[in-house]
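*Asks:* Pasting the sequence and the predicted model now:
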Amino acid sequence: MGVGIRAAGEDDRERVVRLLDEAFQDDPVSGWVFPEREYRRTTHHRLMAAFTDIVLAEGRIDVTEDGTACALWLSMAGADGGAADGGGADGGGADGADDAVLLRESVDPANARVEEIARLMAESHPADRAHEYLWMIGVAPSRQGEGLGSALVRHVLDRCDREGLPAYLEASSERSTKLYERLGFTFADHTLDIPDGPRMWPMWREPVTGRGRP
């Protein structure tokens, strides 16, 4: 049986924030942004709320029907003159520096790492071609390993294949790169090495022609 997937709306905001907060509490990047565990437990949700609000306004959030997994996508315009449906911009846009400052001020004003991670991701983001950007994908800890994340990603990759759009993401762990490789993503030409922190793996996927999914 397939996984039921729908587009999230404003009524789903708190559910999505809670889900992302739970899913990323032990993520290496979240641990670097909020190194003190107790502070992370009480503050991390603000960053997830900021991300959720940006994507609700400028992109698309897909959720499973049972609310146990979600994926945040943005449609990124390219310097080639192309544009993915919907427009929108994350820290990878031309205003990335200003966005990074605003993000820190809204999430945790004294925490320079909130701004720094936004700047690093903006600098790493490809800007030459229009593409779909998988900003985040979160699965409830009790449901991980059941294929929900793969189903959410394939849901958009099917459309990318039909429309001839590439896709991009930054994997936050070496383990997760294996999942994305199975979905057709390959490593970009560089890693994103966070100063005194973890490594991220930018990955790119060209559209697959002649079939609905990889």
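*Replies:* Great, that's in hand. If you're wondering where the values come from, they're calculated on a predicted model, not measured in any experiment.
*Asks:* From here on, just use CA atoms for contacts and neighbour counts.
*Replies:* Fine.
*Asks:* tell me the SS of residue 109?
*Replies:* Classification of residue 109 using DSSP: H, G, I helix; E, B strand; the rest coil returns coil.
*Asks:* tally of neighbours for it?
*Replies:* Residue neighbour count, defined by other CA atoms under 10 Å, stands at 14 for residue 109.
*Asks:* A further structure is provided below for comparison with the first:
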Amino acid sequence: MAEISVARARTVLARSFFDDPLMVWFFPDPDVRPHACAAMFGLFAEHYLADGRVDVATRSEPVGVAMWRWPGPDAAPPDGPEELPSIGGLMTGFMGAARAREVGVAMASLDALRPPEPYAYLHLLAVDPDACRQGLGGELLDRGLAAARDAGLVACLDTMNPANVPFYEAHGMSVRHEVQLAPDGPTSWAMATG
């Protein structure tokens, strides 16, 4: 399996998610958004590269990444002192405390829509915009779906981008729930296999 650095992963993710409805809702200022996304995705990349399943698509350099949370002890945050920055701390810094709380409550509502444990959760799938339309996203998704199937797990995800729904459906996933995250927030599609 190809490797990717945290710096490259956060850059691919930030570039890929720039126009994503969730990121636009989180960070409406387009000048701030790529940097805020990179900071947030960098924390996710650190976690998944240490304790998750990460699939990488490479051309001359890594251009795509899929980050999965698998059941087991690594799925839960470690006990012990918090390392900084935290996702909550970054969100508060970028949005302010009241807006970060509102966003946090909306995002927490998605947990109840997932299938019963254990499952494989696709947290992030991204292909750099300069490498799109080459089948890389499908290749990354299929690798993770095959691994979940081999492990006897349902695979699930949440997408807030309506353009992604047909893509995931073409790979055997179906919409289980559709919810509006907040009155001013995007719609979320909870999808799963099986």
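*Replies:* Alright, I've got the coordinates. Not measured: the values here are computed from a predicted model.
*Asks:* Can you report how many residues neighbour the nearest residue to residue 192 of the first structure once chain neighbours are set aside?
*Replies:* Distances taken as CA to CA, 6 or more residues apart in numbering place residue 200 nearest to residue 192 of the first structure, at 4.9 Å, with adjacent residues excluded. Neighbour count for residue 200 of the first structure, taken as other CA under 10 Å: 21.
*Asks:* Which residue lies nearest the spatial centre of the first structure?
*Replies:* residue 135 (1.6 Å; CA atoms, centre = their mean).
*Asks:* counterpart of that residue in the second structure?
*Replies:* Correspondence of residue 135 of the first structure to the second structure, assessed by TM-score structural alignment: residue 123.
*Asks:* which SSE is the residue nearest to the centre of the first structure in?
*Replies:* strand 131-139 (DSSP states H and E).
*Asks:* Residue range in the second structure corresponding to whichever helix or strand comes after that strand, please.
*Replies:* Under the assignment DSSP H and E, the closest C-terminal helix or strand after strand 131-139 of the first structure is helix 148-163. Per TM-score structural alignment, the counterpart of helix 148-163 of the first structure in the second structure is residues 136-151.
*Asks:* Next: stretch 26-36 of the first structure.
*Replies:* So stretch 26-36 of the first structure sits over residues 19-29 in the second structure, by TM-score structural alignment.
*Asks:* Return the distance of that stretch from the chain's centre.
*Replies:* Relative to the chain's own centre, stretch 19-29 of the second structure is displaced by 14 Å; criterion: CA atoms, centre = their mean, to the nearest Å.
*Asks:* picking that back up, I'd assumed residue 170 was in contact with the residue nearest to residue 192 of the first structure.
*Replies:* Yes. With contact defined as CA atoms under 8 Å, residue 200 of the first structure reaches residue 170; the gap is 6.1 Å.
*Asks:* where do the helices sit along the second structure?
*Replies:* 6-16, 21-26, 33-51, 87-95, 97-108, 136-150, 164-170 (DSSP state H).
*Asks:* and residue 129 of the second structure, which of these is closest to it?
*Replies:* helix 6-16 (5.8 Å; CA to CA).
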